[in-house]
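A.B. asks: Please work out how this folds:
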Amino acid sequence: MNTLATNPVVTILETLHREAAISDRELMETMMARLNAPETSADQVMADLFAKEKADYRSVYHDYAGNFLAVSPRYGQFLYMMARPCKARRIVEFGTSMGISTIYLAAALRDNSGGQLISSEMEHTKVTRARASLDAAGLADLVDIREGDALETLRSIEEPVDFLLLDGAFSLYLPVLKLIEPWLAPGAVIFGENAFDPDYLAYLDNPINGYLSQMLPLDEGRGNGFAVRVG
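C.D. replies: From the prediction side, this is the model:
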């Protein structure tokens, strides 16, 4: 069975992706304008944003409360495709946003004969929208969206995690990974969308920490990282 190919999931994802493209267009145009400025590189733009997050990630995150900042349809399908063969039964997601990636992952759980997706989101309006979309898609029974700071909401996991998606504030990828790490099952997969934090990448690349990792050639320029818990 492929829940992604059924209605109302198809219709809801099409609507969300269409709205995301419109919502984020101005933001992307602003970033492109910075990239086209003299003596400015993509690395510098990301470094500036990362520095702001390090200083106050809550403030920066609230700045994008109206933006979807969602995974692309291709990446969403890839997440579904990865969750299926690893037979994920328990998934943790950092950064629900409007619930696009959450729907892809919940669909995989449905087709894996059930399970639970624990997702964390700070913005109340995004939580409300995500819950409504999941309910309309018939997937709400598989998802526990925890509203608030992920460093607090994801403290209570207490069961093995097969799949971890990091797609929130870049500067929190490593702290969230370390928070979930005691619960990662052997062979658990970890995806970091926009994984630009050098400390996070260095942690995964250090064999002593028990991971194998590499960057994925998906959605070029978005720094999509993939890791497997082998230690």
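
A.B. asks: alpha carbons only for contacts and neighbour counts from here, please
C.D. replies: Noted.

A.B. asks: what secondary structure does Val92 sit in?
C.D. replies: strand (DSSP: H, G, I helix; E, B strand; the rest coil).

A.B. asks: Thought Phe163 was touching it, still the case?
C.D. replies: Yes - with contacts counted by CA atoms under 8 Å, Val92 reaches Phe163, the gap being 6.4 Å.

A.B. asks: residues contacting Asn209?
C.D. replies: 203, 231 (CA atoms under 8 Å, 6 or more residues apart in numbering).

A.B. asks: centroid residue for this protein?
C.D. replies: Nearest to the mean C-alpha position of the chain, by CA atoms, centre = their mean, lies Asp167 at 2.8 Å.

A.B. asks: here's the other one to compare against:
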Amino acid sequence: MLEVLRMLDPRTAAVLERLYAESDSRPEPVPPKDLAEYPRPVELTEQVRAFDDEFLTLEKEQAAYCYTQARATGARTIVEFGTSFGISTIWLAAAVRDNGGGTVISAERVPRKAERARAHVAEAGLEQYVEIRVGDACETLRDLDGPVDMFLNDGFPDVALEVHRLVTPALRPGALVITDNVGLMPDLYADYLAWIRDPAHGFVSVRIPFHGGTEISVLTEAVPA
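C.D. replies: Below you'll find the model as predicted:
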């Protein structure tokens, strides 16, 4: 763990180490096998509230990969779908800061989670680089000002494609899209994967073996209509 965090400044690393320890102390949520069983993010039902206290976050090495990719691409504007308690947000904001400044725009449906995430980001000394938008991402991420350099698609899978298509017009050519959980929940991400892998939509895309399978996509010069 310390080896992974060594690339970050001590204040940021200390917050992440504590949050990962808290996350690791809890049982990992079991993803549903059927889309109909998955809670829809636009409705605050009892089923949805079951996820409100869960650390739905990237694994340590996976988050470090996102950080290094953001550094490699010089990302200054990053969009994130799914803030949760802010662990991945902190990694992305650290990359933006280390690239010379910019903004991470992160969408979180649950107000209480967003509040905790803001506190964690501030504790890490990164609040000036983060804007957390609370509500349905299909609304809060509309009409983004571009260019966006990187998009972390890590929210509810039933709207992964819809949110992706909202963000795409703001992406610059060469922008990186990282989508988690596609290997763990292939049925839920089937429509997304079919779309992102269709060359007509302007992306080149490949799966890498993080967290059961994470999709890495790059927008080519041919920007989708």
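
A.B. asks: Tell me which residue of structure 2 lines up with Leu212 of structure 1.
C.D. replies: In structure 2, the residue paired with Leu212 of structure 1 is Val204, using TM-score structural alignment.

A.B. asks: would its match count as being in a strand?
C.D. replies: Yes - Val204 of structure 2: assigned to a strand according to three-state DSSP.

A.B. asks: from memory it sits against Trp195, does it?
C.D. replies: No - using CA under 8 Å, Val204 of structure 2 makes no contact with Trp195, being 11.0 Å away.

A.B. asks: mean shift of the lengthiest strand in structure 1 relative to structure 2?
C.D. replies: Scanning structure 1 for the longest strand, with DSSP state E as the assignment, gives strand 184-192. Taken against structure 2, strand 184-192 of structure 1 registers an average deviation of 0.4 Å after superposition, with mean CA distance after the TM-score superposition for structure 1.

A.B. asks: other SSEs contacting that strand?
C.D. replies: With contacts taken as 3 or more CA pairs under 8 Å, 6 or more residues apart in numbering; DSSP states H and E, strand 184-192 of structure 1 sits against strand 161-166, strand 225-229.

A.B. asks: Quick one: distance of it to the chain centre.
C.D. replies: On the basis of CA atoms, centre = their mean, to the nearest Å, strand 184-192 of structure 1 sits 14 Å off its chain's mean C-alpha point.

A.B. asks: In structure 2, which residue range corresponds to it?
C.D. replies: Across structure 2, the stretch matching strand 184-192 of structure 1 (TM-score structural alignment) is residues 171-179.

A.B. asks: Likewise for stretch 155-165 of structure 1?
C.D. replies: Under TM-score structural alignment, the match for stretch 155-165 of structure 1 is residues 142-152.

A.B. asks: Residues in contact with that stretch: which ones?
C.D. replies: Contacts of stretch 142-152 of structure 2 (CA under 8 Å, 6+ apart): 70, 73, 75-81, 166-167, 170-172, 174-179.

A.B. asks: List only buried entries from the residues you listed.
C.D. replies: Among the contacts of stretch 142-152 of structure 2, those scoring as buried are 70, 75-81, 166-167, 170-172, 174-179 (criterion: 16 or more other CA atoms under 10 Å).

A.B. asks: which secondary structure elements does the one helix or strand Leu117 of structure 1 maps to contact?
C.D. replies: Using DSSP states H and E, Leu117 of structure 1 falls within strand 116-121. With contacts taken as 3+ CA pairs under 8 Å, 6+ apart, strand 116-121 of structure 1 sits against strand 90-94, helix 100-111, strand 143-147, helix 150-153.

A.B. asks: Make a markdown table out of these and add distance to Phe68 of structure 1.
C.D. replies: Shown next, in a markdown table, are these (distance: least, CA to CA, whole Å):
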| stretch | distance to Phe68 of structure 1 |
| --- | --- |
| strand 90-94 | 14 |
| helix 100-111 | 9 |
| strand 143-147 | 16 |
| helix 150-153 | 18 |
